[in-house]
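# Turn this into a model:
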Amino acid sequence: MNFKTTLTGRFVTTGLVVALTTSAAFLFGYAPGAYGAAPAVPHVVSFGDSLSDLGTYATRTEGRSAGRFTTNPGPIWIEVVAQGLGSAITLNRHAGWGKPPQAMGGTAYGEGGARVALQPGSNNTDATKGAGSEQTTLPVRAQISAYLDYSHGQFTPDDTVFVWAGANDLFQHAFFAHSSSDAAGDALVREAARDLVAEVKRIGATGATRIVVLNLYDFGQVPFFIAKPKSVVLSAWTRSFNDELASGLAGTPVLLVDLFSLMHLANADPAHYGLKSASSSACKLDDLPQRAVVFCTDQTLVEKDANLNFLYADGLHPTTVGHRIIGEYVLAAMKTAGMR
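Got it, this is the predicted structure:
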């Protein structure tokens, strides 16, 4: 595959040429015709964590940024996908950091720190306090339930549903809950993957015929974690989660896109993707309150256009161009699978 990158003003346009189609390095669950017919203008719905968060905690930044976990104000992958499908997607709610939840009316439910099914999520200081905690981290299970409450218990054939979650379950057992052993942590990570399979199947059982799930990229190899003692464990747990996810979704009409392989290639050969760096952060983290990427903007980059040349914003979350690469990869997978 080949990415050709050109600058257009402040943003990047990335043309993706797919040289492989049904390869396991590209997507899982490939079965042309297994998915619902593409509507003229799909209704895009997204569930997940900070990688899919359109600004749930924007009130924390007090107007200094859009409050996304990237190089603000750049679009993230789900917006790239929605636009590529001829649609759009907007934020579901503002919440957290002592503010009462404020409904925004959109269908992007992802919240930074969210786990698949459990609380507390990452940086949620007290799950019982809700809006009084730092991050509310509404789990994906609860996000789906919230959407079903809104939609009278059903998805429709016009819905194209995207799910990307599980990272915070890895982080919880590696850094917060401190599992009693690596084996115990691995078992809990696999349980989270099985929980995600159950939630994806619930989406299908309540009417959705077009479901796209992204697996996890290797968090043990990202700049933020690669030098830490838990990096090897994180890599192993990422593989365990992805294996359990693929096994659980096998034989279902769900498109499982292999982000693990994409990001592995981008980490190993950033120049192939038009990138300058995949080993450092685009944001000046020491200049940001609490080193939090939600405050990162064009004014806090390590160099001009780092949001367009670096893969990672903070060594963990993708930059504007990183999200563009992911979004176009997902669109190409959907095209190969006959979903667009």
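# C-alpha from now on. contacts and neighbour counts both.
OK.
# Do I have it right that residue 76 meets residue 325?
No - because the distance of 9.9 Å does not satisfy Cα atoms under 8 Å, residue 76 is recorded as not touching residue 325.
# what about the residue nearest to residue 90 when sequence neighbours are not counted, neighbour count?
Closest residue to residue 90 apart from its sequence neighbours, by Cα to Cα, 6 or more residues apart in numbering: residue 106 at 4.6 Å. When neighbours are defined as other Cα atoms under 10 Å, residue 106 has 16 of them.
# can you give me the strands for the stretch 151-300 of the chain?
Using DSSP state E, counting those that start in this stretch, the strands of the stretch 151-300 of the chain run over 159-164, 211-214, 255-257, 277-281.
# List the contacts of the longest helix seen in the chain.
Criterion DSSP state H: the longest helix present in the chain is helix 182-205. Residues outside helix 182-205 that contact it (Cα atoms under 8 Å, 6 or more residues apart in numbering) are 116-117, 141, 144, 155, 163, 165-166, 169-170, 173-174, 179, 211, 233, 237, 240-242, 244-245, 248-249.
# one more time with 7 Å
Contact with helix 182-205 is made by 116-117, 141, 166, 169-170, 173, 179, 237, 240-241, 244-245, 248-249, as judged by Cα atoms under 7 Å, 6 or more residues apart in numbering.
# Could you check how many residues crowd around the nearest residue to residue 297 once chain neighbours are set aside?
Of all residues beyond its chain neighbours, the one nearest residue 297 is residue 72 (4.7 Å), with distances taken as Cα to Cα, 6+ apart. Residue 72 has 25 neighbours, counted by other Cα under 10 Å.
# Here is a second sequence; please produce its structure as well for comparison:
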Amino acid sequence: MRHVFLPVLLAAALLSACNGDDNSPAPVPVPPVEPAPKPHFSAQISFGDSLSDVGTYAVGALKALGGGKFTINGDNTRLNPAFTGLTWIEVMAARLGLPAPCAAQTGLDGNAAQGFSVRVQNHAGCFGYGQGGSRVTHPVGPNNKLTGSALGALTVPVKTQIANHLAQSGGKFKPDDLVLVMAGGNDMLFQLGALQAGATAAGQAAGARQYFDSLVPLLASGAIAPSTAAVAIFSAVSAELARPGSSQASATIAAVGAAAGQPGNAAVASMAVYGPMVAAAQADAATAGAAAGNKYAADQGPNLVTALTLAGAELATLVKSQVLANGARYVVVNNLPDVAQTPAGRSKPAETQALMAAMAQAFNAQLSSALSAETDVLLVDVYALTQQAATNPSAFGLTNVTETACDLSSVKNPLLSSLACNGTNLKAGDVSRYAYADDVHPTPYFYAQLATQVEERMVQQGWR
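Take a look at the predicted model:
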């Protein structure tokens, strides 16, 4: 019955309190709980790759071309308000009221005749360490001179970028620094490039073997003794291929000559006879080459996922042991976007797209596992952002997520890259709200969307 009388007792107690002794002490006022003060950032420090590069390569011939960053370069707001030329790093600084970021290091180590050899300089007071081509820990990334590239990108890895900052800041981050980290894309692209090269080599080798395995029996088929003729033809092919400067074409001529010399087989010397045989052998070679290339890619694919797992773990370790451990209290870490949704990814077969997704997910899983419990780290899910933009572009104000805004023809863009893209070499029409400037790098508009995503997460975290 307690539930019946409790309201009555509570009411009586309240009435008694209202009419009680005038000498009873007044209740002690409880001060309102003040929200925690939002941080005021004194500096923005960024580490990463081309997506965070604020002008490492805006020198020499690239500067003369009106390029230097991996987007639509330059302030072209006179053409369209979206053509700001800003990356997400620059947008973040502007929104936070901080000075415009500048590249901590500039220069090129490439072909001097093409204007790609520019003295490397370090700039004190500039905290934009991200560089196009940089990987997490490996010093050789895409377009580094050691890959054979004429550009000579510096590709200083994130590990060294952080060490360089600590060297000039007394070994510490300030407690009011905002540290932005985004890397791993070049680890993926480098691995995929190596996979493609290996698959191509495997396919070419298999195709070359199959070509003569198919051609020789066909050429020998008209001889009185086909098996004997085949031995003689194979011998001629082997001798020719062993000769310096030989080729499949020269070995084919040798094969036809040897075949025509076999008893009863003189007619094969006519192109009308051997031509269809060569065509049939080429078709067999193409089929065998494709199968071998696909098998190589399938066999090696799991190794690429493992490599990205390692890269993700390495980046997480750097954040914990070199950034947080050295005093940083506000660290934003963006995970890898879904590269399969870029124009480059969309141009690949379904199997390659699935591999790209698996690689990114493996990398991102390492970041999440190692950093999600760190209260001074804010993880931003760029992978989800790029997927959402791909499936529902209008929600982000995007008009195209499959094509490039930059005209990447060699006539308009000698580097075939957003690194040399600006307001003068865009595709015709309104490309201001395209997602991608080139096959993997965002337009200024899409970079702004990324900055908005980061800023929204900072608000949720109480950092804005």
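# TM-score for this pair?
Once superposed, chain against chain, the TM-score is 0.84 (TM-score structural alignment, normalised by the length of the first structure); 302 aligned residues with a Cα RMSD of 2.1 Å.
# Give the buried residues for the longest helix of the first structure.
Judged by neighbour count using 16 or more other Cα atoms under 10 Å, the buried positions of helix 182-205 of the first structure are 182, 185-186, 188-201, 203-204.
# same check, this time on stretch 256-265 of the first structure
Residues of stretch 256-265 of the first structure classed as buried by neighbour count (16+ other Cα under 10 Å): 256, 257, 258, 259, 260, 261, 262, 263.
# against the second structure, where does that stretch fall?
Mapped onto the second structure using TM-score structural alignment, stretch 256-265 of the first structure covers residues 379-388.
# Residue 52 is in contact with residue 69 of the second structure, correct?
No - in this structure, residue 69 of the second structure is not within contact of residue 52 by Cα atoms under 7 Å, at 9.2 Å.
# Same drill for these two, tell me which one is more crowded.
With neighbours defined as other Cα under 10 Å, residue 69 of the second structure and residue 52 compare such that residue 69 has more, 31 against 26.
# any idea how far the most centrally placed residue in the second structure is from residue 373 of the second structure?
A centroid search over the second structure (Cα atoms, centre = their mean) returns residue 185, at 3.0 Å, as the residue closest to the centre. For residue 185 of the second structure, the distance to residue 373 of the second structure (Cα to Cα, to the nearest Å) stands at 24 Å.
# which residues in the second structure does stretch 232-240 of the first structure align to?
The aligned range for stretch 232-240 of the first structure is 354-362, by TM-score structural alignment.
# Stretch 143-163 of the first structure now?
Counting by TM-score structural alignment, stretch 143-163 of the first structure pairs with residues 161-181 of the second structure.
# First-to-last residue distance for the matching stretch?
For stretch 161-181 of the second structure, the end-to-end distance is 11 Å (Cα to Cα).
# so what sits against both of residue 69 and residue 52 of the second structure?
With Cα under 7 Å, 6+ apart as the test, residue 69 of the second structure and residue 52 reach no residue in common.
# all helices for the stretch 51-200 of the first structure, in order.
In the stretch 51-200 of the first structure, the segments counted as helices under DSSP state H, counting those that start in this stretch are 58-61, 77-84, 140-150, 167-171, 182-205.
# Among those helices, which comes closest to residue 269 of the first structure?
Among the helices of the stretch 51-200 of the first structure, helix 77-84 comes nearest to residue 269 of the first structure, with 20.6 Å by Cα to Cα.
# Give me the packing partners of that closest one, helices and strands only.
Applying 3 or more Cα pairs under 7 Å, 6 or more residues apart in numbering; DSSP states H and E, we find helix 77-84 of the first structure packed against helix 320-336.
# residues in contact with residue 448 of the second structure?
88, 91.
# What's it aligned with over in the first structure?
By TM-score structural alignment, residue 448 of the second structure lines up with residue 324 in the first structure.
# From residue 79 of the first structure, how far out is that match?
Note on residue 324 of the first structure: its distance to residue 79 of the first structure, by Cα to Cα, is 9 Å.
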